[in-house]
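Undergrad: Test case, fold it:
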Amino acid sequence: MSGHSKWNNIKRKKEKTDGAKAKVFTKIGRELAVAVKEGGGPDPASNSKLKDCIAKAKAANVPNDNIERIIKKAAGDGDDTKYENIVYEGYGPNGVAVIVEALSDNRNRTAADVRHSFDKFGGNLGTTGCVSFMFEQKGVLVIEREDHDEDKVMEDALEAGAADFQADEDVLEIYTEPDDFSGVLSDLTDKGYEFETAEVQMVPSTYVKLPEDKEASMQKLLDALEDNDDVQNVWHNWEAPETDDEE
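TA: I've put the predicted structure just below:
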């Protein structure tokens, strides 16, 4: 099986940069609305994109009432905002690979803001394809390790069609091919599993460490990108140092 994803390490960093839950909820809400409009309507049974977004929302603890309200509003005619999916690629300090996924109603504004963040914190925005070859799209489902038997989870995951399974001290990580994500998620949900995260991610093939004097700039770059309302996801291959302020 493949090497460890460093998910736990990166996730902790991401949680810090996400900050307030309200901002996370807002971003996922936008993603849900776009899934309804572009994915084929408000029924997750026939809209796999929406089904995946709902799973991501629930893993992020978005209340069911919020999810239903967003879907209902998006299915009506009350919101005419047109969002565009945009992907930016660039480099952080010392060449760390960064992919930024945005949903924007103003391409020029978003591009300028993203470029400014890269420039301000020692990185630079690149061209399409400059770093994406270093990443692979995978479904990622993460379960807290406590109260779970590792062998049983692995058996259930592989039986459901997962491509890979990893374990560390805190979490159990399940990987799928992107097209298999919904099926594996549905199967494991039916078995009663709950997830810390459940989404299709861009997983780097290799990770890089930074000199200590560059770590603060890299973290500030991630913070600035995550704080941008148009930015949905930021993927990178920085192997951030472990911190002592874990839960």
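
Undergrad: Only C-alpha atoms from now on, for both contacts and neighbour counts.
TA: Noted.

Undergrad: Can you report how many residues lie near K82?
TA: Using other CA atoms under 10 Å, K82 has 11 neighbouring residues.

Undergrad: Quick check: closest non-adjacent residue to it.
TA: Once flanking residues are discounted, K82 sits nearest to D105: 5.8 Å by CA to CA, 6 or more residues apart in numbering.

Undergrad: does the one you found really touch T81, like I thought?
TA: Yes. The criterion here is CA atoms under 8 Å, and D105 meets it with T81 at 7.0 Å.

Undergrad: who has more neighbours, those two?
TA: D105 (14 against 10).

Undergrad: What separation do you get for the more buried one and D80?
TA: The gap separating D105 from D80 is 11 Å, by CA to CA, to the nearest Å.

Undergrad: Here is the second sequence; please produce its structure so I can put it next to the first one:
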Amino acid sequence: MSGHSKWSTIKRKKAKIDAQRGKIFTKISKEIIIAARNGGPDPAGNMRLKAAIEKAKAANIPNENIQRAIQKGAGGGEGTQFEEFTYEGYGPGGAAILLYVATDNRNRTAGEVRHILSKHGGNLGESGCVSWLFKEKGIIIIDRQETGISEDDIMLLAVEAGAEDVKVEEDSFEVISAPEDFANVKTAFIEQGIPVADAEIAMVPQTTVKLQGEEAEKMVRMIDLLEDNDDVQAVYTNFELAD
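TA: Take a look at the predicted model:
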């Protein structure tokens, strides 16, 4: 979700993870199963699986749970037949919404998503209606308070590692890269002893819509409910909270 700095948003999500750990476990396990099913059980040759395992470890999912999900996906057994697709639509104020979904019941998920959007001033759109507003990028978050590193040093390291841009926020640095350079950029920071607060390949909006008042409240509530849905793996939007 956009609005304030991305690190502030991530810290908010992490707090929600602590409060809803079981739901998060389910979503990440589903991602591991799908990744292992599609690309094999070896994370060295399956970047999607490697990223899912890193996410699982960051959420403190036990290793035995991770291995069980990998085996389930690689074995192709019961519970691995998830269907992946995207939903596109609009929220209050015309803000764009892009959802990544993995489900074993498309009709159930469609009904639940449609209900959440319509109840909060949004609606589903046709395929392609908002996806063109987003580009896939690698995003690495550096917590400024934790590292104490200077803006110049971050900029220099990011450029040398192959990053495209660095956004400087009050509480964080947001290092942006092409998806294919993401792993190298992340490794460069880790090798320099710089803690990475969060790292992911995400869909980044190219333009934003500012919301305030009731529209902003409805949008925040809508995003919360979509993220809470067991079948919604990721939520991307181009809204910002107006000053």
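
Undergrad: tell me the contacts of the residue nearest to K82 of the first structure?
TA: T81, K82, Y83, E84 (CA atoms under 8 Å, 6 or more residues apart in numbering).

Undergrad: Which residue in the second structure aligns with the last one?
TA: Right, E84 of the first structure. Under the alignment (TM-score structural alignment), E84 of the first structure maps onto E83 of the second structure.

Undergrad: number of nearby residues for that match?
TA: E83 of the second structure has 13 neighbouring residues, counting by other CA under 10 Å.

Undergrad: and what of the one 4 residues further on?
TA: Y87 of the second structure is flanked by 22 other residues according to other CA under 10 Å.

Undergrad: OK, contacts around the nearest residue to it once chain neighbours are set aside?
TA: Distances taken as CA to CA, 6+ apart put L99 closest to Y87 of the second structure, at 5.0 Å, once the chain neighbours are dropped. Residues in contact with L99 of the second structure (CA under 8 Å, 6+ apart) are T86, Y87, E88, V232, Q233, A234, V235, Y236.

Undergrad: Helix, strand, or coil at the fifth one?
TA: Recorded secondary structure, Q233 of the second structure: strand (DSSP: H, G, I helix; E, B strand; the rest coil).

Undergrad: That one and Q212 of the second structure, how far apart?
TA: Taken as CA to CA, the span from Q233 of the second structure to Q212 of the second structure is 27 Å.

Undergrad: And the two? Which one has more around it.
TA: Q233 (21 against 14).

Undergrad: What lines up with that one in the first structure?
TA: When the first structure is aligned by TM-score structural alignment, Q233 of the second structure is paired with Q232.

Undergrad: I'd guessed its match sits against T110; true?
TA: No. At 11.7 Å, Q232 of the first structure does not count as touching T110 under the criterion of CA under 8 Å.

Undergrad: Now do stretch 123-139 of the second structure: distance from first to last residue.
TA: First residue to last in stretch 123-139 of the second structure (CA to CA) measures 28 Å.

Undergrad: In three-state terms, how would the residue of the second structure positioned farthest from its centre be classified?
TA: Going by CA atoms, centre = their mean, the residue of the second structure most distant from its centre is D152, 27.6 Å out. Judged by three-state DSSP, the three-state class of D152 of the second structure is helix.

Undergrad: And it, how far from F173 of the second structure?
TA: 11 Å.

Undergrad: count of residues packed around the residue nearest to N46 of the second structure when sequence neighbours are not counted?
TA: The shortest distance from N46 of the second structure to any non-neighbouring residue, by CA to CA, 6+ apart, is to G39 (5.6 Å). G39 of the second structure has 16 neighbouring residues, counting by other CA under 10 Å.

Undergrad: Looking at the second structure, which strand is longest?
TA: strand 134-143 (DSSP state E).

Undergrad: list the helices and strands it packs on?
TA: helix 6-19, strand 172-177, helix 182-191, strand 198-205 (3 or more CA pairs under 8 Å, 6 or more residues apart in numbering; DSSP states H and E).

Undergrad: The last one vs the first structure, mean deviation?
TA: Superposing on the first structure and averaging over aligned pairs (mean CA distance after the TM-score superposition for the first structure), strand 198-205 of the second structure comes out at 1.1 Å.

Undergrad: May I see the buried residues of the very next helix or strand once past that strand?
TA: As assigned by DSSP states H and E, the chain's next helix or strand after strand 198-205 of the second structure is strand 209-211. Buried residues in strand 209-211 of the second structure, defined by neighbour count with 16 or more other CA atoms under 10 Å: V209, K210, L211.

Undergrad: And strand 209-211 of the second structure, how far out from the chain middle?
TA: Counting by CA atoms, centre = their mean, to the nearest Å, strand 209-211 of the second structure is centred 20 Å from the centre of its parent chain.

Undergrad: Tell me the helix or strand right after that strand.
TA: helix 213-228.
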